[in-house]
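[1] Test case, fold it:
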Amino acid sequence: MPRLMHDQPGWLAIAALSFNLQGIALAQSALSAENSVVNPTTPAAPASSAKQPYVDKLIESLQSASELNAEEDDFNSAGWSRSWHADYSLLSEKVLSRRTFQALSLGGFIDTPDYGALSLIANLSRQQSSSLSQTYQYRSSSWRIDQRGMPLGGGWRANYSAGDINTGLTSLARGTGRISLPSSPIHGISSQGYSGADLEIQAATGKTGLFNGLGLTSFNTSSGQLSTLGAQIKLPSDLSSGRSHAALQIIEGQRLTDSDGAHMDTRAIWLAQSWEGKAPWATELRPGNPAPAERRGGLRLQGNLLQSTDISSGSGSGSGSGSGSNNKGNNHRALGLWADANWRSERWRNSAGGFRFEPNLRWGSMPLANDIQGIYWQADSSTRQWQYGFSTELSDRISHTSAESDGRSAFFNLNGRYRIDSRSSVGANLNLRALNGTGQALALNWDRSNHWGQTQLRADLTRSGEVTSKRLGVDHSWATAAPASLNTTLAWETLSGGANSGKSLIWGLQASLPSTSQWSLDAALRGERRSNSSEALNADLGLRWQSTGGWSLSLRYTESRGRQLQQQQVLSALTAASLPAPTQLPAMRSLQLLLRFEEHAGKTYAPLGGAPGSAAGSLSGVVFYDADGNDRREVSEGGVPNITVILDRRYVTRTDSQGRYEFQAVVEGQHLVEISSDNLPLPWSPLQRSAIKVNIHVREASIQNFAVQRDK
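    Here you go, the predicted structure:
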C-alpha cells in the first residue's frame, strides 16, 4: 500500500511543535534582551558557549519529505484499482507414504466501474510420492474466476463464475426453516442475473467433483455431469397485504455415482412459494427494518415441493446381487413436501412446520433426508437476564420393512440461560428422545468473567442406547490485548457400555496473534489420552512474516494421529437422518513453506470499496462448527474448509483447510460480510443467514467469525 503524506502520523504535530519552538525561541530572545537592559553589567557569554542547534531526538527517526515522495512515486496509480499475488508452496506430507508437493498459486482482482469486480484464483501443484521401491508423480489443479456486480442496465446486475465452483441456489431454496436444498461442487460455469429483490435467474453446468487436500486445495472431477436452472420472482401484491415470492429450480445429472458405487441419471424439480406480512391474529405489525417475521406481529410462510427421479444404470460395484443388465433402467421416484412458518409474538419467536420425505429422495448428487415424516415446533425468548427456549418433534417412517421395526420417534429439547450479574451466568440444556432411538442428555454450564478472562465450567451427562457418557470440563478464554486471543480447555470423560468404555483426559489450546505488525501466529492443539493407553492428537501451527515490500513468508505444521472419540449426543430423527456418513482420516503429518509476493495498483486504490486515498484495514476470521451452540468458538470446534465468504456482495474468497479467510486492505468504514452455504454438510447451517455489518478501522485487523450450527 502506498504511504501518502497525509497518512503519515505526526505531520500536524511536527508543524505545531515547530511553531511552538519558534515562539519559545522568540520569547527567550526577548527575555534575554530585557535582562540585558535591566542588568547592563552582566558580562557577555564567551564565544565557545554559543548555543548548539536544537535536535528533537523523539522525532528525528521520522521519514523526510523526500523519502515519502519517493515512496509515492513507486506506486503505480494508473488504471483501475487492482491487486495480484503469487505464491510458491513446498509441502512435505506423510500419510501412508511420504509425499512431496510443489504448488504455484496465482490470484488477483480488478475493480471496474462498467464490468463489476473480477477476481481470479488458480492453483497448480505437482505431487511426488514414494511407496516401497516405486515413485509416482501426479499433477492437479484448481482455479476459479468470478465477476460480480456487473451492471446490465435497467436496474439489472449479473454475477458470473467459472472453474471449481458450486451450483447456485435461489434465496428461497436456502430456506429459513430447518430444511434447505444442498449445493453441489462442480467444475463448470454459473451465472446469476437479478433486479433487486424482484426477479432472479440462475443457471449452472459442469462436471461433478470434490474439493480435497489439507495444506493445498485441489479439485478432483468425476464422470458425472450436473446442470441446474432456477428462477425467483416477486409476485404482485398490495403493500398492505404483505409480499410474496415464488421460485422454481430444476437440476439434472448424468452418470452420477450412488452410495453403492452404481452409476445413475437423476432429475429433480423444486417449487416453492413464500408470503410474509402481518399475522392474521395480530392487531399491528411493529415498524422497523428487520424482516416481518422478526418483528412483533409478523408472520412468514413457505411451502415447498420436490420430486426426484433416479434411473440406475446398474454398472458399478454396488449394483446388487443380480447382474447389471437386470438392474438397468431401474427407476426410483420420490416426493418431498415441507412447509415452514415463522412468527413473532409479544415475547416469543416461533418456528413450526411439517415434512414428508419419501425414500430415495435426492437433489442432484446429494442425497436428502428420506423415509421420514413428521411435525416440529421451536420457540425461544429473551429478556435482560433470561434466555430460554424449547423445541419438539414428532416423526415416523413412511415405509415399515417389518412389523418389529417401529420408526415412530418423539423428541423434546428445553434450554435456558440466566445472567446472575454482569460477570456471571448459568445455563442448562436438556434433550429427550423416546420411542425409537431412546436417549437422554443433560448439559449444565456456568460462566464467570474476571480480570484473567472468561471461565466456563461444563458438566454433561448423556445416555444414548446402551452407552452412557459423563463429562466434566473447564474452558477458559484468557484476557489478552485485542485482537490477539488465547483459549484453553480441559475435560474428563467416562464412557460405560459399548466398545469404547473407559476414561479419557481431553485437552486443547487455541491461540491467535493477527498481523498487527510484521509477525502473525496461530495455533490449535487438541489431544486425548484414554485409560487403555491409546492417544489422539490434532495439531495445526502457523507462523507468518510480512515484509514492507509486498513479500511474506509462512510456515505451517499440521499433525493428526490416533482417533478422537466423538462426544455422545441425542438428536431428533430429522437431524439424524440428515447427517452424512462419518469418515475417519488416516494419521498424517505435514510441513508447508509458502512464499508470497503481493502488489496493489490503481488510481482509485483502496482495493475493497474505497475512494482515492482512503485509509484501510483488514478483515479476517474463521468459519467453524459451533457444536455446543453458544456462538463462541471452543478449542474442540474445528473450522469449515472451502466455504465461500462474500464482502459487500462483490468480493469473494474461500476458507482454507482450517476454515480461515482473509480480506486484505479493506477501506475503513462499515461493510457487509456473509457466507454461502456451499460445501456445508447437512444438517449444518449458518447461524447468521443474512449479511453481518462489520466496522473496519485504519491499520487494524478486524475479526469476524461465523458459526455454523446443527439442528437439535
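[2] switch to C-alpha atoms for all contacts and neighbour counts from now on
    OK.
[3] Helix, strand or coil: sort out L226 for me.
    Using DSSP: H, G, I helix; E, B strand; the rest coil, the structure places L226 in strand.
[4] Pull the number of nearby residues for it.
    L226 has 26 neighbouring residues, counting by other Cα atoms under 10 Å.
[5] likewise P236?
    10.
[6] what's the distance between it and I675?
    30 Å (Cα to Cα, to the nearest Å).
[7] cool, and L17?
    Separation of L17 from I675 (Cα to Cα): 49 Å.
[8] Compare these two (neighbour count), which wins?
    Per other Cα under 10 Å, whichever of L17 and I675 has more neighbours is I675, with 22 against 13.
[9] That one: what's it in contact with?
    Shown in contact with I675 (Cα atoms under 8 Å, 6 or more residues apart in numbering): I643, T644, V645, I646, P686, R689, A691, F706.
[10] Now show me the structure for the sequence below, then we'll compare the two:
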Amino acid sequence: MTASGLSGQADRPTTSGWRYAGALLLGAGPACVLAQQVQLTPTGLPPAPAGYVDRVMDDAGPADDALGLKPSEYNAQGWPRSWRVDYSLYRARGTYGAGTGAGAGGFGNASSTHAIDLSAFIDTPNHGSMSIAASQVSQRFNSAGYLEAGNASTWRIDQRALPLDGGWYADHAAGDVSTSRTPLARGTGRISLPTAPIRGLAGQWRREDGAELNASAGNTGVFNGIDIAGFETSGGRVATAGAQWRLGSGQADLAGIATGAALPRQEVAVQLLDGRGVDNAGGFGFARQDTRAAWAATAWESAAPWAEGVAPGSLPVAERRGGLRVQLNALRSDGSLDGGATGLWADAAWRTERWRNTAGVFRFEPNLRWGTSLIASDLQGAYWLADTSTRQWQAGYSVELTDNVGGARSLAGSGLVTGTGTSTGKSAYLNANGRYSPDTRNTFGASLSVRAITSPGQAAQLSWDQRSDWGQTLWRAEVARALASRTTRLAIEQAWAVTYPATFSTSLARERLTGGLTPSDGWIWGVLGTYAFARQWSLDASVRGSRRSDGADSLNANVGLRWQPSAAWSLALRYTQSRGQEPLAPLVVSALTEATLPVLPLTQNNRSVQLLLRYEGRAGTSTAPLGGAAGTGSGSLAGTVYFDEDWSGRRGAAEAGVPAVTVVLDRRYVTRTDAQGRYEFPYVAAGDHSIEISPDNLPLPWFPAAREPQRLTVFVRTAATFDFPVQRER
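    As a prediction, this is how the structure comes out:
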C-alpha cells in the first residue's frame, strides 16, 4: 500500500473502522474451525498434497498457417535449400528496342514470349552457400509482316564463404557478373574505380587479417530488358586481377579497432585490367580498341593529429569522433585509339566533435578510362563535403573548384539543368542543405545549389514533411535556372495511413519550363501501392506518368494481380507499359558529377501482358559443429532498390526502381533485382541478419544511401521488408 493509500484510510469516517472490525469477527469463526480441524489431524500422517492441474486452454496444438507448410509436409532431410521456378507467357507490342525484354524488335512489333526463370539457394556445412539465378527466353515477333524468332538468356551462379586452409574464405561467381575489385577501389570520398558487367568468371579470396585477392574474366556486355532483366554481350573481352593487404603487424583485431588499440593501420592495393576489342562507350556501335590499365592505392587510418584519440565504437574509424582516414590513388590507362592517360587523386575523411568531413583533390588527364568506362577525364580540382546532425536537425554543405587539364572545352549538360556554357573550363560549385524538426510531426528542409563561371546555374528546394492521422505528407517546391531556361516544380507526395499489410502512396507535381528552345508546362503524377483484399489474393501497382503541353508525355506502369492457393503454387497476371522519357529532376550539379554522368539510354516504348505460374519450396535441416547453433524457424525478406530523387529516405510514388542490382544477405546469399527494382529471399532463418547492395551496377552518379551492411531482424512466419534508397550527390 502506498503512502497516499494509507493517508486515504486515515481520513475515512469512523464507521469504516467498525466495518473493518466486523470483518475480522466474521473471519474469526472459520479460522477457529480450521484450527480445530488441524488439531484433530493425527500428527504422524502428512497432509495430502493437492493435485496439480495443468491449465491448458486447448489441446489441439498450434494453429496451422493456411499457406504454410505443416510439420508433417516438410522434408527435413539434407542441407537447407530453397528454390523457385517461374514459367511466363508474354504478349507484347513494342515500338523500339533490341534485347531480351518482351516486345523487342522494330517499329510496331507484336511479339509472344515464353520465359523460364529459376532461382535457388543451398547452404552447405563445408562448401559455403550456393545461389543460382537463371532465365531462358524464347521469342517470336512480327516485324513489318515478317515472322522472326530469337532466344536469349541470363544466368548467374554464386558460391560464398567457402572455407579454405590458412583462414581463407572464397567467393566465386560465374555467368552475368561484374569485374572484381578490391575494397580500397570503392574509395573513401567521391571517386571510385568502376566495374564492368561481363559474362564470365569472377572470384575473391579473403583472410581475416585483411589480405584479399581477386580475379575476373569474360565478355563485356550490358544489362537490358523491360519485363525481364537480360544481358547482351557487346563483343569485347576484359580480364582483371588485384590484391590488397595490410602493412606491418596490424591484424584484423575487431576489438582493437573498436577501442583504437589496433590503430594506426595502413593498407595497400593494386588492380590490373586488360581489355581486347572494348567498345569506347561501353555499349554498341562505337569504335573498338584494346586497352590496359593499372591502379594502385594506399590507405591510412588513425587518430587525427588534432585529436586526443579515437572514440570507441563499431563504426568505421573515419566516422568516429577523432578518427581520420586518408587514401592516395594512382591510375594509368593506355588504349590503341585513346593513347595514354594518368589519373591521380587523394581523399580524406574525418570526424570532429560535431562534423563529418570528406575532402579530396584530383587530376585526370584526357581519355582516362578503366576498361569499358571513361573516368572523369580532362578534369582537375578539389572538393570538400561536410554534414552534421542531431535528432532534431541536420545541416550540410559541399564546395568544389575545378578546371580542365587540356585547356578550354564545353561542359555541356547531359540531361540535367546545368547549361551549355563553353567558358575557360573553370567551374565553382556550392551546395548548402539542412533539415529541422520542431516536433515529431513536422520537418522542414531547404537546399541551395549554385554553379558559377562555366555552365552557370542555380537551384533551390524547400520541403515540408508532415505527419498526421492521414499519413505522411511531403510538400516540395523546386526551382532551377541555367542560362536562358528556368524550371519550376511544385509537388506533393502522400503516404496514406492504411491498415497493414496494405500500402498506398501518391504523388502529384506541377512543372513549368520557361525560356529555352521548348517552353512548356505539365503535370507529373504517380501511384504506388499493395493490397491483399482476400486471404489468397493480392494486388500491387506502380504507375508513373507525365502530361506536358509540348506533347512529351510519358507513362511507366506495372500492375499485378496474384493468387496463391498454397505455399508452393501461385499464379500472377501482370500488365506493364513504358512510353516516353520520364521527366528529370530540376538540378544543378558540379563539374565532377557531370563528368561521370552516363549517356541517357533511348526509350523503349512497350506494353505487355504477362501470365506467370510459380512453384517454390524449401527443405533440409541445418547442421552445426560443436558450439554452433542448429536451425531455427524462418520467415521471408523482400524489398526494392529505388532512386531516392528527393533524399527523403522513403520511396515516393514517382520514384522508379533500379534493375539488375546485386543484393547480398549475410555476405553469403546473392540475388539480383528485377526490371522493377524488386528483390526477394523467400526462406530466411529467423533472427538478426545483415543485408547490403553492391554499387557495381548503379548508374553514376548514384550511390547507396547506406554504404555499410544494414542490420535487420526476421521473425518466424513473417515477411520482413527492407528497401534500399540510392541517392545522387547534392
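[11] if we can go back for a sec, please identify which pair of the contacts of I675 of structure 1 lies farthest apart.
    Using Cα to Cα, the contacts of I675 of structure 1 reach their maximum pairwise distance at I643 and A691, which is 14.9 Å.
[12] okay, these two: which has more neighbours?
    More crowded of I643 of structure 1 and A691, by other Cα under 10 Å: I643, with 22 against 15.
[13] so what corresponds to that one in structure 2?
    Under the alignment (TM-score structural alignment), I643 of structure 1 maps onto V661 of structure 2.
[14] and what of P292 of structure 1?
    For P292 of structure 1, the aligned position in structure 2 is V317, judged by TM-score structural alignment.
[15] residues touching that match, list them.
    I257, E301, S302, V310, G323, L324, R325.
[16] overlap between those residues and structure 1?
    Shared with structure 1 under both residues aligned by TM-score structural alignment, their matches' Cα atoms under 8 Å, the contacts from the contacts of V317 of structure 2 are E301, S302, V310, G323, L324, R325.
[17] Give me the ChimeraX select line for those residues, limited to the buried ones.
    Applying 16 or more other Cα atoms under 10 Å to the kept ones among the contacts of V317 of structure 2, the buried members can be selected in ChimeraX as follows:
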select :301,302,310,323,324,325
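[18] Is A296 of structure 2 part of a helix or strand, or is it coil?
    Of the three states, A296 of structure 2 takes strand under three-state DSSP.
[19] Can you tell me the closest non-neighbouring residue to it?
    Counting by Cα to Cα, 6 or more residues apart in numbering, A296 of structure 2 lies nearest to V270, which is 4.3 Å off, once chain neighbours are set aside.
[20] is it true that the match of I643 of structure 1 touches E692?
    No - the pair V661 of structure 2 / E692 is not scored as a contact, 10.5 Å apart, by Cα atoms under 8 Å.
[21] In which helix or strand does the counterpart of L571 of structure 1 in structure 2 reside?
    Under the alignment (TM-score structural alignment), L571 of structure 1 pairs with V589 in structure 2. Taking DSSP states H and E as the definition, one finds V589 of structure 2 inside no helix or strand.
[22] pretty sure V589 of structure 2 contacts R730?
    Yes - look at V589 of structure 2 against R730 with Cα under 8 Å: they come within range, at 7.3 Å.
[23] Name the residues contacting each of the two.
    S449.
[24] who has more neighbours, those two?
    Shown here are V589 of structure 2 and R730; by other Cα under 10 Å, V589 has more neighbours (26 against 20).
[25] State the distance from the more buried one to S131 of structure 2.
    Going from V589 of structure 2 to S131 of structure 2 by Cα to Cα gives 39 Å.
[26] again with S437 of structure 2
    S437 of structure 2 is 44 Å from S131 of structure 2, by Cα to Cα.
[27] Which one's more surrounded, those two?
    More crowded of S437 of structure 2 and S131, by other Cα under 10 Å: S131, with 22 against 17.
[28] all strands for the stretch 401-550 of structure 1, in order.
    With DSSP state E, counting those that start in this stretch as the criterion, the stretch 401-550 of structure 1 has strands at 409-419, 424-435, 439-450, 453-464, 467-478, 485-496, 502-513, 519-530, 535-546.
[29] what would the ones you listed look like in CSV with distance to D146 of structure 1?
    Compiled in CSV, the strands of the stretch 401-550 of structure 1 are given as follows (distance: least, Cα to Cα, whole Å):
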stretch, distance to D146 of structure 1
strand 409-419, 43
strand 424-435, 43
strand 439-450, 44
strand 453-464, 42
strand 467-478, 38
strand 485-496, 33
strand 502-513, 30
strand 519-530, 29
strand 535-546, 27
